[in-house]
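Engineer: only the shape, not the letters, is given here:
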């Protein structure tokens, strides 16, 4: 069946959800892009079919989606995709998440590795002689389930108020909703890194001026930064989350002001910290009452759990009942390895 002969029905959203798919993925299953050479996916082909222009100087008005009952079915997916663009633009989670798991349930019980030693200490894997017993590592289920939350906003607007508004303007507001969802999710992700996921795995806290880090309380120097970095062995501190004031303290370290670091920052705005860890501005750290920074091994620290894509109340949107329409994403976070994140406090 050609893409321009498809009958679009709002029940497709229910079918897609039952299969754990987005609406676009569902369309792809019945109209695969492999059969075309147009550079479009199944959803954007449907926009082309109904001549709905969502980009460029000749962008259509919202009313264009509702010219036919078939084209109206595309509106919820347009909103979902546009919100997702905003979420991805403002999202720092890719900088701190090791892996993302997609689920289709209300709860998630994570696993962890138990090798019979103190998780905070390095395990010595010595040679085993002939006939000797290999050290054991057991994968277990965590005692407490991962909390799953709904992140979102209510869209409050009448169809009459929006129908003649240009899609490129409406897009700006939808993307801002995505940015706000991203900020909410980042807050909870960082909270799990700092405080743990309810399974006694909060990050260790080190303080400048104590016996481990040394130095003068409330003052960050390169020596204390190196001492903090050294505490990660055998993990690697490759990412640093820092709120505004602590970020300034790091950026003004003399060791940061080498010509190459300064050139890179001035050229493209990418932050390079001493010892190579990527600096990420994260004011959510301050919101957790931490006057300091969080160092982490990105590859081993945090698992993100999400349901598929952005969810909208499709029936309402298709029927032009925009008032109090929920736009949301469901997700949660699981701490993978407790020693893969540590906190350095000062100030």
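Structural biologist: Structure received. Bear in mind the structure is a predicted one, so any value in this text is a computation, not a measurement. Residues are numbered from 1 along each chain as shown.
Engineer: every contact and neighbour count from this point should use C-alpha atoms.
Structural biologist: Will do.
Engineer: can you show me the helices along the chain?
Structural biologist: 11-18, 23-30, 42-49, 69-72, 75-90, 159-162, 167-195, 222-230, 244-251, 259-268, 284-287, 298-301, 314-318 (DSSP state H).
Engineer: closest to residue 141 out of the ones you listed?
Structural biologist: Residue 141 sits nearest to helix 298-301 of all these, at 16.9 Å, using CA to CA.
Engineer: and of the helices of the chain, who's closest to residue 328?
Structural biologist: helix 167-195 (7.9 Å).
Engineer: against that first model, consider the following:
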């Protein structure tokens, strides 16, 4: 069992399954620190403590602190990946849309689908000796389209070496936010137009041209049945129309929105502001069974360049795609 202060860190750890975090965790399991002062830290965080690298707060270190030794330099790409991931999580509303996340190791993935008929949706009584109704599950005809999203870090080590890590983290967080918004746009495209397997969302129109009424929301709720309307996505103009409805302007909802910024929940659904949604549309969906997210690894950095202090044009990327699970679990309302 290796002590975290005596582990040799090298580039090759990034090429192992689970990346450097997984490799460090195998050498230095977190379970060994239960009941100690280091409980709650993962293996990577213990390495930061080993080299006394503070990445946040008023007393955060400068970037050059990572490069005091070859061991600590090998931690720098993972710090970058984690900071980008942190930014993605802060700006990410995908957990409110995605029913499941599938991690794959290659670039080819074919999802499965079940397309129940109206007869399949009703579980009928089965008499003694009678045949039990069946639900057919089969693979999709087309592969899930994966998109690589990312940003290029264009800076020299000399330009960054004396910058505080806290400030550099803010920049990396913003890169993560850009990636999250791009992935959200991909998810919306699949919800509206389908994933290439002839499964676009069903559409309905508002009763009065361009004007959203409470009756339109009720229609969206009924059209989605038997699925549950638990999430509504609206672009900025449509969000304003929904928030302006008299039925959604009671005093309790108004006070809650003004005090906390939490959106009201029409018909019990989470109302999410989605500027990426264009064309005067509102999407209603059942987040529990509408969308699958497929990702090939997490955030990937050019670790060779970063470790060798060659920050010029070092890429930070994330590859993911989306597939519909149940086509009828999402509807689009044209306004």
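Structural biologist: Yep, that arrived. Remember, it's a predicted structure, so these values are computed and weren't measured experimentally.
Engineer: returning to that earlier point: using a markdown table, lay out the helices of structure 1 together with mean neighbour count.
Structural biologist: Below are these laid out as a markdown table (neighbours: other CA atoms under 10 Å):
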| stretch | mean neighbour count |
| --- | --- |
| helix 11-18 | 15 |
| helix 23-30 | 18 |
| helix 42-49 | 17 |
| helix 69-72 | 18 |
| helix 75-90 | 20 |
| helix 159-162 | 12 |
| helix 167-195 | 21 |
| helix 222-230 | 17 |
| helix 244-251 | 17 |
| helix 259-268 | 12 |
| helix 284-287 | 18 |
| helix 298-301 | 21 |
| helix 314-318 | 20 |
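Engineer: including distance to residue 107 of structure 1, could those go into CSV?
Structural biologist: As requested, the helices of structure 1 are exported to CSV (distance: least, CA to CA, whole Å):
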stretch, distance to residue 107 of structure 1
helix 11-18, 17
helix 23-30, 23
helix 42-49, 31
helix 69-72, 33
helix 75-90, 23
helix 159-162, 36
helix 167-195, 16
helix 222-230, 35
helix 244-251, 35
helix 259-268, 41
helix 284-287, 25
helix 298-301, 20
helix 314-318, 24
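Engineer: for residue 137 of structure 1, find the nearest of the ones you listed.
Structural biologist: helix 298-301 (16.8 Å).
Engineer: which residues of structure 2 does the closest one align to?
Structural biologist: Mapped onto structure 2 using TM-score structural alignment, helix 298-301 of structure 1 covers residues 287-290.
Engineer: and if you look at stretch 163-173 of structure 1?
Structural biologist: Aligned by TM-score structural alignment, stretch 163-173 of structure 1 corresponds to residues 161-171 of structure 2.
Engineer: for stretch 255-273 of structure 1, same thing?
Structural biologist: On structure 2, the counterpart of stretch 255-273 of structure 1 by TM-score structural alignment is residues 247-265.
Engineer: contact partners of that stretch?
Structural biologist: Contact with stretch 247-265 of structure 2 is made by 214, 242, 243, 266, 270, 271, 272, as judged by CA atoms under 8 Å, 6 or more residues apart in numbering.
Engineer: now distance to residue 40 of structure 2 too, for those, in TSV please.
Structural biologist: As requested, the contacts of stretch 247-265 of structure 2 are arranged in TSV below (distance: CA to CA, whole Å):
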residue	distance to residue 40 of structure 2
214	48
242	43
243	42
266	39
270	32
271	34
272	33
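Engineer: residues in contact with the match of stretch 163-173 of structure 1?
Structural biologist: Residues contacting stretch 161-171 of structure 2 (CA under 8 Å, 6+ apart): 54, 55, 56, 57, 58, 60, 61, 62, 63, 64, 80, 83.
Engineer: relative to residue 140 of structure 2, how far out is residue 112 of structure 2?
Structural biologist: Counting by CA to CA, to the nearest Å, the separation of residue 112 of structure 2 from residue 140 of structure 2 is 5 Å.
Engineer: who has more neighbours out of these two?
Structural biologist: Comparing residue 112 of structure 2 with residue 140 by other CA atoms under 10 Å, the one with more neighbours is residue 140, at 18 against 13.
Engineer: got the contact list for the alignment partner in structure 1 of the more buried one?
Structural biologist: Using TM-score structural alignment, the partner of residue 140 of structure 2 in structure 1 is residue 142. Residue 142 of structure 1 is in contact with 109, 110, 111, 112, 199, counting by CA under 8 Å, 6+ apart.
Engineer: repeat that with 7 Å
Structural biologist: Residues near residue 142 of structure 1 by CA atoms under 7 Å, 6 or more residues apart in numbering: 109, 110, 111, 112.
Engineer: wait, what's in contact with the nearest residue to the first one once chain neighbours are set aside?
Structural biologist: Read it as residue 109 of structure 1. With CA to CA, 6 or more residues apart in numbering as the criterion, residue 109 of structure 1 has its nearest non-adjacent residue at 4.5 Å, and that residue is residue 145. By CA under 7 Å, 6+ apart, the contact list for residue 145 of structure 1 reads 107, 108, 109, 110.
Engineer: all set now, cheers.
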